[in-house]
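Novice: any chance you could fold what I've pasted below:
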Amino acid sequence: MSGKNFIKIILPLGMALSLSLPSFEAAQAVPVAASLAYSQRLQQLPEMQRSAVLRGALNDSGYFCRRVASASPNKEGYDNLAMWSVRCQNDKTDFQDFAVFLGPDGSAQIRQCKDTQSLNLPACHLSDTLEKDKTQKSKH
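Specialist: Alright, predicted model coming up:
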């Protein structure tokens, strides 16, 4: 097949296929079962171990997290990723909020919660977590 014939056949075929593919714009979806399974295993860990896993993911991604103050799984994920909302405390008054997206293989992608809306990602759900923190602190 000559180069011209190849282009005449393959180019229209590629264009037709691309039109039939689903759009990947802001694909908020329920994560795949493997991501959910990993997230559920993380949720079942004792709090100290769960915090260490999330803190490690944040620090490995280039963010600084001295201590995970609170963390909770989100009901919705993004594409095939499960999502956790995490609040880090770096000193008495310095808190940072992160969206941690977990892949089916245990990999993590991190975004700051303040950026999720502009990136068309699901919102962090830290208000529930903050209420739990306040309740626990008032008991001590």
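
Novice: from here on, contacts and neighbour counts on C-alpha atoms
Specialist: Will do.

Novice: identify the residue nearest Ala33 in space, chain neighbours excluded?
Specialist: Nearest residue to Ala33 in three dimensions, chain neighbours excluded: Pro104, at 7.8 Å (CA to CA, 6 or more residues apart in numbering).

Novice: are we agreed that that neighbour is in a strand?
Specialist: No - under DSSP: H, G, I helix; E, B strand; the rest coil, Pro104 sits outside any strand and is assigned coil.

Novice: count of neighbours near it?
Specialist: Pro104 has 18 neighbours, counted by other CA atoms under 10 Å.

Novice: need the contact list for it.
Specialist: Val32, Ala33, Ala34, Ser35, Leu36, Ala37, Tyr38, Asn80, Leu81 (CA atoms under 8 Å, 6 or more residues apart in numbering).

Novice: and this one, so I can compare the two:
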Amino acid sequence: MRLPTIFGLSLLAAACDQGEQATPKQPEIAVRSAEQNALHQLSDQNRDIALKRAILASGLRCKRVVRSGYVTEYKKLSMWSADCDDKRSWGIFVGADGSAQVRPCTDMARFQLPACTIAADPSGRAARGITKQG
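Specialist: Prediction:
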């Protein structure tokens, strides 16, 4: 009676090992809304103006954006970074409804958010795995 139990447990253990190996990790596909996509289509100057408005609307200060760009997609939000002329840097998270949440870049590590590192293509137009929402 013990032999079938031990044999059954070894088969079960073997099946568990095979199940983990057989499941490949699927690439994550992000979907952007029309509002999020519009920010990706702006010229550098107009993007700077739009991000400055988001910063000011959050009750924060920024006289002029001197550098901005796309960072990454994070939990259904498009993340952007903006450096202001007063040496402050902001992470701007844009939602599908066009809303924006602004955080100081100095807080990103503390809250385990992505660093405010602008992507190779600051417009974010060449970001991989991004599709339009229909």
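
Novice: report the TM-score for the pair.
Specialist: Taking TM-score structural alignment, normalised by the length of structure 2 as the basis, the two superposed chains have a TM-score of 0.61; 94 aligned residues with a CA RMSD of 2.3 Å.

Novice: could you tell me which of the contacts of Pro104 of structure 1 remain contacts in structure 2?
Specialist: Compared against structure 2 with both residues aligned by TM-score structural alignment, their matches' CA atoms under 8 Å, these retain Ala34, Ser35, Ala37, Tyr38, Asn80, Leu81.

Novice: map the residue nearest to Ala33 of structure 1 onto structure 2.
Specialist: Counting by TM-score structural alignment, Pro104 of structure 1 corresponds to Ala96 in structure 2.

Novice: and Leu113 of structure 2? What does it align with in structure 1?
Specialist: That one, Leu113 of structure 2, aligns with Leu121 by TM-score structural alignment.

Novice: quick check: Leu11 of structure 1 is in a helix.
Specialist: Yes - under three-state DSSP, Leu11 of structure 1 falls within a helix.

Novice: which parts of structure 1 are strands?
Specialist: 28-29, 67-73, 77-78, 82-89, 95-102, 108-112 (DSSP state E).

Novice: so which of these comes closest to His125 of structure 1?
Specialist: Proximity to His125 of structure 1 (CA to CA) singles out strand 82-89 among those, at 6.0 Å.

Novice: report the angle between that closest one and strand 67-73.
Specialist: With axes from the mean of the first three to the mean of the last three CA atoms, to 10 degrees as the basis, strand 82-89 of structure 1 and strand 67-73 are set at 160 degrees to each other.

Novice: which helices and strands sit right next to strand 82-89 of structure 1?
Specialist: Packed against strand 82-89 of structure 1, as judged by 3 or more CA pairs under 8 Å, 6 or more residues apart in numbering; DSSP states H and E, are the following elements: helix 33-44, strand 67-73, strand 95-102.
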